[in-house]
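Novice: Below are the sequence and a predicted model for it; my questions follow.
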Amino acid sequence: MEKTLSVQGMSCGHCKMSVEGALKDLDGVSAAEVNLEAGSVDVTYDSEKVTVDAMIDAIEEQGYEVS
């Protein structure tokens, strides 16, 4: 499945790496691509292994707000 999440507070390459890394560490996430201009991240995942809530928690643990 694919899901796009809106993430506030990302402004640089480090932000991009933090969010993508946190998502890719989750079992079931196969891809995460941050778009800094849009303030979003596109996630490709297996819904049987990981929930959207778990992905949001992983991003928020990095210090970013998800809406």
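Specialist: Looks like it came in fine.
Novice: For the rest of this, base every contact and every neighbour count on C-alpha atoms.
Specialist: Will do.
Novice: residue at max distance from the center of this protein?
Specialist: E48 (17.4 Å; Cα atoms, centre = their mean).
Novice: Nearest residue to that one in space, ignoring adjacent ones along the chain?
Specialist: The shortest distance from E48 to any non-neighbouring residue, by Cα to Cα, 6 or more residues apart in numbering, is to G28 (7.7 Å).
Novice: Provide a list of residues in contact with the one you found.
Specialist: Y45, D46, S47, E48, K49, V50 (Cα atoms under 8 Å, 6 or more residues apart in numbering).
Novice: Isn't the second one up against L26?
Specialist: No: with contacts counted by Cα atoms under 8 Å, D46 stays clear of L26, the gap being 10.5 Å.
Novice: what about versus this one:
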Amino acid sequence: MATSEYQVTGMTCGHCEMSVRGEVSRLPGVEQVDVSAATGRLVVRGAAVPDEAAILAAVDEAGYEAARVS
């Protein structure tokens, strides 16, 4: 399973996590989304590396900014 990791700015609570998780999990090829407001980390897993531009757009749609870490 391919993994990509992002740093998300602006998340402060569980509702923030749910918003990001909801938007990212709708993307094609995404199988698992782990997000933490405490660390600002978003980890996305799928059979292939999920499209970075689509992930960044989904995070933006949720109201936050992200940058790829790995």
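Specialist: Sure thing, it's come through. Every value quoted in this text rests on a predicted model; they were computed, and no experiment measured them.
Novice: hmm, back to that, going by neighbour count, which of the contacts of G28 of the first structure are buried?
Specialist: Y45 (16 or more other Cα atoms under 10 Å).
Novice: Let's see which of the contacts of G28 of the first structure end up in helices.
Specialist: For the contacts of G28 of the first structure, not one is inside helices, with DSSP state H as the criterion.
Novice: which one among the contacts of G28 of the first structure gets closest to E60 of the first structure?
Specialist: Checking the contacts of G28 of the first structure against E60 of the first structure with Cα to Cα, the nearest one is V50 at 15.9 Å.
Novice: Could you find the closest non-adjacent residue to the residue positioned nearest the centre of the second structure?
Specialist: When Cα atoms, centre = their mean is applied to the second structure, the residue found nearest the centroid is L42 (4.5 Å). Ranked by Cα to Cα, 6+ apart and with sequence neighbours excluded, the top spatial neighbour of L42 of the second structure is V35, at 4.4 Å.
Novice: neighbours of that neighbour, just the number please.
Specialist: 23 (other Cα atoms under 10 Å).
Novice: again with Q32 of the second structure
Specialist: As a burial measure, Q32 of the second structure scores 15 neighbours (other Cα under 10 Å).
Novice: and L26 of the first structure, what does it touch?
Specialist: L26 of the first structure sits in contact with V50, M55, where contact means Cα under 8 Å, 6+ apart.
Novice: corresponding residue for it in the second structure?
Specialist: Using TM-score structural alignment, the partner of L26 of the first structure in the second structure is L27.
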